Structures are given as C-alpha cells and as structure tokens.
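Novice: quick one: sequence plus predicted model below, questions after.
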Amino acid sequence: MLVALLVFLLSCKKSKVNETESTDINPVETTENDRDKTLVVYTTAMDTDLRLTKTAEQSFVDKVQALETDVAVFVNPEKTFQEFLGIGGAITDASSEVFVTLDEATQNQLLQSLYGKDGIGYNIIRTSIHSSDFGLGSHTYIEEGDADLKTFSIEKDKEKRIPFIKQAMDLIGEDLVFYASPWSPPAFMKTNNNMLQGGKLLPEYRQAWANYYVKFINAYEAEGIPVWGLTIQNEPMAVQRWESCIYTSEEERDFLKNYLGPTLERAGMGDKNIVVWDHNRDLMSDRANTIFEDPDASKYAWGIGFHWYETWTGGLPKYDNLKNINESFPSKNMLFTEGCQEGFDIEKMFYWPNAERYGNSIINDFNSGVVGWTDWNILLDERGGPNHVENFCFAPIHADTKKGQLIYTPTYYYIGHFSKFIQPGALRVSTTTSRSTIESTSFKNKNGNMVTVVMNPTNKKVVYKLVVGQIETQLQIQPRAMQTIVY
C-alpha cells in the first residue's frame, strides 16, 4: 500500500513539472492576423529632402531570436502605461504679435501646419496670465494697487492673443487642453515692488492673488475658451531679468493649500487642474516631496510640471528625477510645460542638434511617465522675438516678417513625428532598444494602431529589427534621422 502511494505521488509530481516546463518553453503562437500586419514608415533626415516623408511600407514576419550583434527595438504590446494627454506649444504675446503681421493666407498656413488635419496635430495650448518676457512689454489686468481687482480686464488679450487662440481652438476641437501660467504677480503685491527680477508674493496679498486666477479663468471662459488648468508660478526658483517670482517648496505648498486650492473650490472651479513647480527637472523631486507628502496640499494638485533648462550647468537632462517622481507618487501626473532652444542665432535656423534635443527629450520624458509635452512659443520672428528684455530664442516655426513668409525649422518636423501620429487617449507601450545609439518610444492609439518612434542621432545609417511581441521586421534609419512607424 505504501509503495503504491509513493509511486502515485511521484507520478503526480512529474506530471506537474512537465506541465510547467511546457508552459515556459513554448512560445506564444503567431496568428495569421499578426503575420498579415503591415507597417508604414515616415522619416525626417538631415542632409536630405525627407521631412515627415513616407519612406517604406512592408509586412511583419515571425519573430526570430535576436542576437547580440543585432540592433533591435523591442515592443511589448501587453504592457501599457500612462495615458497620452497631448502635445502642443504656447501662444504668447510674442507669437500673437508676429501672427498679426502675416497676411490671411500665411496665417492660415501656420494654423493648418500646427493644428490642421494635414498638419502635426497640436492639441495643447499654454498661455501666460498677463505678461511674460515674450511680448512687447510688461502688463497686468488691473490698475496698480487694486487689491480688490475691481479694474480687472483682459481687453489687451482680446486684441491679438485671444483671436489667435480661438482660431487654433477651432481646428483642435474636443481634444483641446488649454492652460495658463503666471510669470509674476503685479508689482505692488511683491516684496521688491517690481514684476521683474524675482521678489516674492507679500503675505497680505496671497488671497488677492488667488482671486486673480479666478478672475482670469472667468474672463477667458466668458470668451469661449475652456480652461483645463493652470500652473501656480512659472520657474519659481529663478530670479530673472524678466517677469519672475520666487516660491520655496514650503511657500508654494502653503499658497496652494491655504489660498489657491480653496479659492478655486469656493468659486466652483474644483475641477481645474493645478500643476505645481513648472520649473526644471533638477529640483523637482524636492518640490514633489514637499507638496505631495502634505495631504492638505496634495489633494488640490493634479500633478507637477517641468522645463528642460537644467542643462545650463553643463550637465545632462535629469530624466531619472522624472522616473523617481513617477514611482514615488504614481497617482500624480507629470507634464512638460516648457522648453526651447535658447540663444537665438539666425545662422543656426536649420541647426540639426536643436531638433535632436527635442527628440531626445520627448522620447525620454514619455518613457519616464510624462503624459503631455508643451513647447514654448509656437511662432517667433526672424530675430527670435519679440522679447522686451532681448531674451531671444528659437521656435519650431519662425516668420520672416519682411517677406511675410514662414520658416520651418527641423524641430517642427521632429515634434511632428510624435504629435501627428499619437492621439490623445493613447497608452504608452513597453519599448526598449538593444543599443544606446538609437532611442525609441511607442504608443497604442484608441483605434488600435500602434506608433513607434525611433531616433538615430549618430552619423551612420542603422539597420535594426523592430520586434513587436512575436513578430518582427527589419528596417533601416538614415544618419541623424527620426522615424515614425505606424502599424
């Protein structure tokens, strides 16, 4: 009896082991639908005429184990992450001043290029609450000293900025994400009595300043512009020669939880999305830790915004800080709120590394958990302005105001490799590369289409495998190029 029982138990154990081994070693079968799947490749490349140009159309085959000598992009459609909010840029006073110098046909060309169905599909618009450095001068919406905001008026914005925004909105439609950021409170509300050169918000004006945001939202929505949200302060740790205001982490936390959050809630604006920080990646972990660890402040915060200018120190972009925040506060969102190539030089209008900076940032930001990406000025003139303190920079599109013509920089096309193909509501998909010489990210649109973006910043053509689950195909990417693969 005992011998029979032992034989039975051993046979059961052997059966269980064999079952496990079978599960581990048998690959997932490739379906006929997978084998029939086709892909289309769009390419932009330096020293060529390729600009978001369709360059290939081919099919997948069954996956073959990649070798160490292969260059490969591995996509796992079964693993998805954050939902894509969108991509866009800022409609500033400077952009508006340039826009109105153009004739109607060129204005329409610009709008279609950025927001139209045949353009690159922008859906995010950022603007400033009153003035920033990118404009002809400083201004606010009230008379100086009016703490009760009785003189509040956005008449100046109605002249050029708001008509521009409305035309963009009409093309974007229901996917619009519109948000606003202040560069400085009015001078009388600050410790230095100046909108420029930093300074801080005086304690006695915290409530008046919180009321100012409510006035702004009401005024813009009365013009038919739905306000998705706002950031508390643009670059709150930078004393700039232009409009600026300093908040420590604790000061921003306390203003949010004691003034801005409750004020918006009382005004029936609890659904507006409040974005904290709105500055560089370098110090953002401290800001996140301070605000998100405080439940009374955190409840008002949709997430954290950031810029890319930490590289002014000579270091590399701090993408690891994004990953840390994403892991530490998974319920909070991250939004890229501003980036541009500084130091305008007309000789570098078509300088390829400017575009590659965008490609590198967008890929790594999204792979770190970011939900949306906002460029700075959508349009500037041939000097990189106007800017009332001569802080000139590049934009994806410039206008030659003397000729009334638009100049499309490589950056426009590099951004378009993401914004034109990835749709709001898409989910990021697990994507890695086998070499550091190429970079990649992927998204799955709500219609089921997959989009993989690959960048080659090297001076050599790269032949690589695109491996998607249990199927693959072989592609090549030109030197100094960006590709979008749709399948």
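Specialist: Cool, the structure landed.
Novice: alpha carbons only for contacts and neighbour counts from here, please
Specialist: Will do.
Novice: in whichever strand or helix holds residue 76, what's buried?
Specialist: Secondary structure assignment for residue 76, by DSSP states H and E: strand 72-83. Residues of strand 72-83 classed as buried: 72-75, 77, 80, 82-83 (neighbour count, 16 or more other Cα atoms under 10 Å).
Novice: and these as CSV, adding distance to residue 183?
Specialist: As requested, these are exported to CSV (distance: Cα to Cα, whole Å):
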residue, distance to residue 183
72, 44
73, 41
74, 42
75, 41
77, 41
80, 36
82, 29
83, 29
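Novice: list the helices and strands the strand holding residue 76 packs on?
Specialist: Counting contacts by 3 or more Cα pairs under 8 Å, 6 or more residues apart in numbering; DSSP states H and E, strand 72-83 is packed against strand 427-433, strand 439-444, strand 462-468.
Novice: one more time with 7 Å
Specialist: Other helices and strands packing on strand 72-83, by 3 or more Cα pairs under 7 Å, 6 or more residues apart in numbering; DSSP states H and E, are strand 427-433, strand 462-468.
Novice: hey, which of those is tucked in deepest?
Specialist: strand 427-433 (a mean of 21; mean count of other Cα atoms under 10 Å).
Novice: what does it contact?
Specialist: Strand 427-433 has contacts (Cα atoms under 7 Å, 6 or more residues apart in numbering) with 72-77, 79-84, 439-445.
Novice: now that strand against strand 72-83, angle please.
Specialist: Going by axes from the mean of the first three to the mean of the last three Cα atoms, to 10 degrees, strand 427-433 is angled at 150 degrees with respect to strand 72-83.
Novice: starting at the chain centroid, how far to strand 427-433?
Specialist: Computed by Cα atoms, centre = their mean, to the nearest Å, the chain-centroid distance of strand 427-433 equals 17 Å.
Novice: can you map out the strands along the stretch 251-400 of the chain?
Specialist: In the stretch 251-400 of the chain, the strands defined using DSSP state E, counting those that start in this stretch lie at 273-280, 301-307, 333-338, 372-377, 380-381, 397-400.
Novice: dropping in the other structure now:
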Amino acid sequence: MNSQLFYHHIAKLMLVCFLFATCSSNNNSTPEPEPAPPVTDGDVKVLVTTADLSQDLKWQTVDYGESSNMSPTTITLDPTQRYQEMDGFGAAITGSTSYNLMQMNTEDRAKFLKETFSESEGYGHSYIRIAIGCSDFSLSEYSLCDNPGIENFALQSEERDYVIPILKEILAINPSIKIIGSPWTPPRWMKVNNLTDRQPHNAWTSGHLNPAYYSDYGLYFVKWIQALESEGIPIYAVTPQNEPLNRGNSASLFMGWQEQQAFIKEGLGPRLRDAGLETKIYVFDHNYNYDNMADQYDYPVKIYQDEAAASFVAGAAYHNYGGNRQELLDIRQQRPDKELIFTETSIGTWNDGRNLTTRLMDDMEEVALGTVNNWCRAVIVWNLMLDSDRGPNRDGGCQTCYGAVDINKNDYKTIRRNSHYYIISHLSAVVKPGATRIGTSGYTAAGVMYAAFENPDSSYAAVLLNNTDEKKRIVLADGTHHFSYEVPAKSVVSYRWN
C-alpha cells in the first residue's frame, strides 16, 4: 500500500470514529434503557444521571465513612420528623402508549417493561394512570356505553386489544403496582348543554353531566372497575373527571366544583360503597391555578366543605399546566386530613421537551422533588411511550407532546428516553411504596434540592438534584452512618442504604 493510500484509509477511519463518538454523546440519540442490576458490593446504592448523559441511570456503590464527620456539606436525615406516606411514581398507559408497546416484538417489549417496572431488575415504577374510555391519546373517540342505557356498558376494542394486555404484562412483572383511572368524557347521552336548559349535548367535547344520570354514571365507574378486576387488574383509585375546567380537549366535560361535589355525594360515592369497593376517589385532577376561574379557586376545599361528599374523598389530584406548585401547600394547610397526588405533566415542542440538558433539571425541580416536598404522595407523568411522530394522536388532542420515552416508528425497537422517564426512575428506584418522607437538616445551597425517605423495610433513601455547573462533594448522615459522594454538575443522584 502506498503512503498516500495509507493516509487516506487512516483519515476515513478517524472520520468514522469521530462520527461515532459524536452520535454517542448526542442527547438526541439516547441508548436503549439498561436494566438496573442488583448492587451488593457497597454499603450504599447510588443511581446517577447527568444532563449530558455521560452517566445514564448508572448504578454505583459507596461505603460508609469510618472517621467522624465534620463536613460543612452534610445533609442529616431526621426520621423523627415525618411527613406523607408515598404511594408511588409512574406514567400513563394511554391507548397510544399501549398501541406502541404492542407494535414491539414480544422480546423487546418484555425487556422494556421489565426494565421499567421490575423491583429487582429494573427501576420499579409503581403507579399507572389509565383512561376510563377514551382520552386525547386514544385511537378513536368513544365511551364504554355509547348506546343509551347503562345496561349497554361494555369494554371496547382499545381496552381489549391494547390496554388490558399491556396492563397484564406489567402486573406479571410488578403485581403490587397501583392504578388510577380518569374519564375524559361520559357517554354523550349523559351530557347536556348546561344545567339550566338541560338540552342534549351530543358531542365528545365540553358539555355538562346531566344530574339525572348521577346514579347511572356512578354505576358506570363501578362496572368499569369490576370489568377490569375480572381481568385480574385491580383499580386503586379514580378521579371523577380529567381536567374538569377544560372544555376544549378532544374529549372533555366541564364539571365545576359544585357539580363534582353533587356527583360524588349523590352518584359516585354511594355507588362505590354499595358495590363494596374500596377504590379511592381523588377530586379535581387539574391545574394549580384553576384555569384562572375565580369561582373555582380552592376547588377541592370547596368540595370538602360538604361533609357527606368529603366522607367519600381521599384527597385531590393536580396538574401543572398553569399556576405554581405552592398551591399544594395552600390546600394542605387548609385540609391536612386530605391527601395530595400529582397526576399529569407533559413535555413537548413548546418546552424544548427533548433537550435533556434543561428538561432534566427543570422537571426534577418542578415535577419530581417540587411536588413530593409539597406533600404529594404520588407523581405520575403523561404518556409512558409515544412514537417518533409524537403519536398516535388525533385532531383536537395534543399534536406536540413527547412521551416519557419515544419509540422509533420505523422499527418499533429503538427507544429514546426523555426527562420524564429519568425523573420517575430516579424516584421509584430508591423510594418504595409505603415509604415516608422524613426531615432533613444541614447543607443547603442555590441549585441543590433534595428529599429524604424511610422505606417500609427501614432502609433510607434520598434523591438529590445538583442544578449547578460545579461538582459537589456532599455527605449524607442518618445519625448512625455517614458517607460522602461527589455529585456531578447538572445531575440527579438517588441513594438507598440500610
């Protein structure tokens, strides 16, 4: 080989290596999820993700320190200071998500679901939200009783062919997973234009629930719960209406607080009770700012003011498409006896949803730690999986949303993880259902945010965000043990130790 040809081959090889390295480090080409392997060779299990993905849900271990601890960057856990019990963390298994999962081959789907939901071989996602009937991420618009008369209730093809098979596969991996259901619309024959004229409103969008059907609609929930339970799918909780102040969704219903209070008191609550169901009811299920409707402010608290309605209600659910998470604290202060959960948030083209450099930091602060530190027992994000065209989706629904993961529509195999998958995994990997959020004291700094927990097995967990440009050596102490770990710049770190 002459020297000119030799150097030509070397140049080509260097170019290939450069392109490979560039693609590997590009946030737009996230590798497929790796399972969370058992870690046994250290005192503390540590899960790390950096915004540049130089560490990508990477498990490590550290050992307890042997000498006394005098570090000024020490965070000390206080298990005597106890806050809310945790129910779990997860994403929505919509019709679109289920469809995409069913397009994968059996082996690839099983691998992804195990990595996502397994307690021992994955990240242990522990809560799922599903629609009662269609949502704006369904394959069509439908209810479970489109023909007038509650006797015509029946599960439809979306449930039978997509959602139920996926839920069964998930439950086989994690039998203790919690499931919450929300309707986007009741059957159209139950809807009226307003509560004065009560003229038929034969449309999927907007309208009001006719009070004459409160009991039938309560039975609709009962039949849905029983139909899924007959398939081996237990329902932990429901909300009476997804986004009750949003008239504009492709499938929607307006249900102000007075209407929801009456429906719970006269229909949903008594029907669940009479059927012997212990399914929890969470009210509201909408934005922190009540869509700026002054007469709807403090929506959950107004429902609680009727003792008969409140007796059926576990608490309230919130989304973050408007307002500030401080509203959670306000509702908690007014009714500390009622629970709070967070049930929906989205990423998309409007918030640079695939830019992990910013989204991982912002979503960890706002959605994950922000809601947990404001008394939420659960954190649930929107679609677990959408395809690379942000679908399947429909006119009138969100055309610009990304999933917690996106799957390549060309092969239904290549998976890209987005910020929502990371934030849920960092919580669920170390904070187990039944854990209690506990107090902390000591080190604080701008850009550093954290929460600590005691798990049911008496292990401790902590989740920490370092949203600064500097690595920080932070010490965690529990009164008996302490250990230090150098937290990378722009990273999320989760810890669990006995």
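Specialist: Noted; the coordinates are in hand. Here the structure is a predicted model, which means the values were calculated and not measured.
Novice: could you dump the strands of the stretch 251-400 of the first structure to JSON lines with distance to residue 175 of the first structure and mean neighbour count?
Specialist: Shown next, in JSON lines, are the strands of the stretch 251-400 of the first structure (distance: least, Cα to Cα, whole Å; neighbours: other Cα atoms under 10 Å):
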{"stretch": "strand 273-280", "distance to residue 175 of the first structure": "16", "mean neighbour count": "25"}
{"stretch": "strand 301-307", "distance to residue 175 of the first structure": "18", "mean neighbour count": "24"}
{"stretch": "strand 333-338", "distance to residue 175 of the first structure": "16", "mean neighbour count": "24"}
{"stretch": "strand 372-377", "distance to residue 175 of the first structure": "13", "mean neighbour count": "25"}
{"stretch": "strand 380-381", "distance to residue 175 of the first structure": "25", "mean neighbour count": "28"}
{"stretch": "strand 397-400", "distance to residue 175 of the first structure": "22", "mean neighbour count": "22"}
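Novice: in CSV: those strands, plus distance to residue 182 of the first structure.
Specialist: Output for those, formatted as CSV (distance: least, Cα to Cα, whole Å):
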stretch, distance to residue 182 of the first structure
strand 273-280, 10
strand 301-307, 13
strand 333-338, 13
strand 372-377, 14
strand 380-381, 20
strand 397-400, 24
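Novice: out of the ones you listed, the one nearest residue 366 of the first structure is which?
Specialist: Residue 366 of the first structure lies closest to strand 372-377 among the strands of the stretch 251-400 of the first structure, at 7.9 Å (Cα to Cα).
Novice: for that closest one, packing partners?
Specialist: Strand 372-377 of the first structure packs on strand 86-90, strand 333-338, going by 3+ Cα pairs under 7 Å, 6+ apart.
Novice: list the contacts for the one residue sitting closest to the centre of the first structure?
Specialist: The centroid of the first structure falls nearest to residue 373 when counting by Cα atoms, centre = their mean (0.6 Å). Each residue near residue 373 of the first structure by Cα under 7 Å, 6+ apart is listed here: 86-88, 335-337.
Novice: next: residue 421 of the first structure.
Specialist: Residue 421 of the first structure makes contact with residue 451, according to Cα under 7 Å, 6+ apart.
Novice: residue in the first structure matching residue 125 of the second structure?
Specialist: Mapped onto the first structure by TM-score structural alignment, residue 125 of the second structure lines up with residue 122.
Novice: can you tell me the helix or strand for that match?
Specialist: Secondary structure (DSSP H and E) places residue 122 of the first structure outside all helices and strands.
Novice: and the helices in the stretch 351-487 of the first structure?
Specialist: For the stretch 351-487 of the first structure, applying DSSP state H, counting those that start in this stretch gives helices covering 352-367, 410-419.
Novice: so which of those helices is the most packed in?
Specialist: helix 410-419 (a mean of 25).
Novice: that one vs the second structure, mean deviation?
Specialist: Helix 410-419 of the first structure, aligned to the second structure and superposed, deviates on average by 2.0 Å (mean Cα distance after the TM-score superposition for the first structure).
Novice: how far is that helix from where the chain is centred?
Specialist: Averaging C-alpha positions (Cα atoms, centre = their mean) puts helix 410-419 of the first structure 12 Å from its chain's average.
Novice: and what of stretch 206-217 of the second structure?
Specialist: 29 Å.
Novice: before we move on, the earlier item: so which residues make contact with the strand holding residue 76 of the first structure?
Specialist: Counting by Cα under 7 Å, 6+ apart, 369, 371, 425-434, 464-469 sit against strand 72-83 of the first structure.
Novice: for residue 407 of the second structure, give its distance to residue 416 of the second structure.
Specialist: Distance, residue 407 of the second structure to residue 416 of the second structure, by Cα to Cα, to the nearest Å: 6 Å.
Novice: how about the helices and strands packed on strand 372-377 of the first structure, which one is nearest residue 191 of the first structure?
Specialist: Ranking these by proximity to residue 191 of the first structure (Cα to Cα) places strand 333-338 first, at 26.4 Å.
Novice: continuing past the longest helix belonging to the first structure, what's the next helix or strand?
Specialist: Identified as the longest helix of the first structure according to DSSP state H is helix 2-25. In the C-terminal direction, the helix or strand that comes right after helix 2-25 of the first structure (DSSP H and E) is helix 32-35.
Novice: tell me where the stretch 51-200 of the first structure has strands.
Specialist: Applying DSSP E, counting those that start in this stretch to the stretch 51-200 of the first structure gives strands spanning 53-59, 61-62, 72-83, 86-90, 124-129, 177-182.
Novice: which secondary structure elements does the shortest one contact?
Specialist: If you count contacts as 3+ Cα pairs under 7 Å, 6+ apart, strand 61-62 of the first structure packs onto strand 471-477.
Novice: returning to what we had before: among the helices of the stretch 351-487 of the first structure, which is nearest residue 328 of the first structure?
Specialist: helix 352-367 (15.9 Å).
Novice: list the contacts for the counterpart of residue 244 of the second structure in the first structure?
Specialist: Under the alignment (TM-score structural alignment), residue 244 of the second structure pairs with residue 236 in the first structure. Counting by Cα under 7 Å, 6+ apart, residue 236 of the first structure touches 245-247, 277, 279.
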